[in-house]
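>>> this one's sequence-less:
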């Protein structure tokens, strides 16, 4: 009878040790998988959640992640207003769940390529830099690390007589490019 209890106790100890090892293995794998994920994957998994983007200017944008790409996120805010934010313009992101996989969202092209699309469409935008200053105009061209902006009022078309200035804005200085 004692031997039955002894072997029963040994079996329980064995099962407990196997369970501890399995738990440790699962925890280790989870940490390794999470370490391989970045902002791109986390934002891509946002789904329909409302998120807050804390910008380096100290302001916050809120809305839903419409798209995410290599170094940028496109946010749909109030009244469908769109904002293109380079990752370098972010100070924090709030409202993301712990979910990290299963995203159908995500583009492989970078911030410059997204800006070229806005330039091609002749969209009137406001470019906000790290100081918090915003300049409105049309993106005339996009280089490797800089955009060329023709400044004009948001309600006027980009014509020579409406231009108030031209400026080059390095990508590193851009915090957000928003629709006007």
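Yes, it's here. Here the structure is a predicted model, which means the values were calculated and not measured.

>>> all contacts plus neighbour counts: C-alpha atoms, from now on.
Will do.

>>> quick one, helices of the chain?
Using DSSP state H, the helices of the chain run over 2-35, 39-44, 111-120.

>>> structure B:
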């Protein structure tokens, strides 16, 4: 019998510059809560956002890091994920979801290895990729390790995550994932 992560806390790391929400009728927090709630993730939600400019409709109670340069945002996000992972290691029996929404994660960053470290028996890893990931990025970027992977618009539209077959097919197309 599998573990039920639906009522578990969800920790979100989100690059809001690369993954903006275009409408302003709801906050980022409300939108994300609604979207992941459609998949049954109804537990407490903690959001850390990173961007060039703080969106007016971000929402209350969100940690926001104002960082203009893309590589600096990714590095700060990596640092925060690593510190969060260290802080929660002692809670290894507590079921937790971790959702990472970040674009253009080239193989020379540490996101892929961090994603492998995040997966555990008590941690459900959810990853969001840019809509053009397969078409433009598949030959130079490794796929992160995750329990579920969405493309951005699919997540916002309420579509299912990519199937395991689709993810496997994408991994076969990624030259740097063929080894090991």
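Now that the structure is in, tell me what you want to look at. Owing to the predicted nature of the structure, the values given are computational and were not obtained by experimental measurement.

>>> could I get the TM-score for this pair?
Once superposed, chain against chain, the TM-score is 0.26 (TM-score structural alignment, normalised by the length of the first structure); 73 aligned residues with a C-alpha RMSD of 4.8 Å.

>>> would you reformat the helices of the first structure as CSV and include mean neighbour count and distance to residue 94 of the first structure?
Output for the helices of the first structure, formatted as CSV (neighbours: other C-alpha atoms under 10 Å; distance: least, C-alpha to C-alpha, whole Å):
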stretch, mean neighbour count, distance to residue 94 of the first structure
helix 2-35, 11, 18
helix 39-44, 20, 10
helix 111-120, 18, 22
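
>>> looking at the ones you listed, which is nearest to residue 67 of the first structure?
Residue 67 of the first structure lies closest to helix 39-44 among these, at 7.2 Å (C-alpha to C-alpha).

>>> counting by contacts, list what the longest helix along the second structure packs against.
For the second structure, the longest helix by residue count, based on DSSP H, is helix 70-88. Packed against helix 70-88 of the second structure by the contact rule (3 or more C-alpha pairs under 8 Å, 6 or more residues apart in numbering; DSSP states H and E) you find strand 9-15, strand 45-51, helix 111-118.

>>> please identify the deepest-packed of the ones you listed.
Among these, ranked by average contacts under mean count of other C-alpha atoms under 10 Å, first place goes to strand 9-15 (a mean of 22).

>>> want to throw the helices of the first structure into JSON lines with distance to residue 139 of the first structure?
Formatted as JSON lines, these follow (distance: least, C-alpha to C-alpha, whole Å):
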{"stretch": "helix 2-35", "distance to residue 139 of the first structure": "37"}
{"stretch": "helix 39-44", "distance to residue 139 of the first structure": "25"}
{"stretch": "helix 111-120", "distance to residue 139 of the first structure": "5"}
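
>>> indicate which one of these is closest to residue 93 of the first structure.
So among the helices of the first structure, helix 39-44 is nearest, using C-alpha to C-alpha, at 8.9 Å.

>>> counting by contacts, list what that closest one packs against.
strand 60-69.

>>> please repeat the previous calculation with a cut-off of 10 Å.
strand 60-69, strand 72-76, strand 90-94 (3 or more C-alpha pairs under 10 Å, 6 or more residues apart in numbering; DSSP states H and E).

>>> among those, which is nearest residue 124 of the first structure?
When those are compared by C-alpha to C-alpha, strand 72-76 sits nearest residue 124 of the first structure, at 16.2 Å.

>>> which strands and helices sit next to the closest one?
helix 39-44, strand 50-55, strand 60-69, strand 82-86, helix 111-120, strand 174-179.

>>> tell me which of those approaches residue 149 of the first structure most closely.
helix 111-120 (9.3 Å).

>>> now the angle from that closest one to strand 60-69?
100 degrees (axes from the mean of the first three to the mean of the last three C-alpha atoms, to 10 degrees).

>>> so which other helices or strands are in contact with helix 111-120 of the first structure?
Helix 111-120 of the first structure packs on strand 60-69, strand 72-76, strand 82-86, strand 124-129, strand 134-142, strand 146-151, strand 174-179, going by 3+ C-alpha pairs under 10 Å, 6+ apart.
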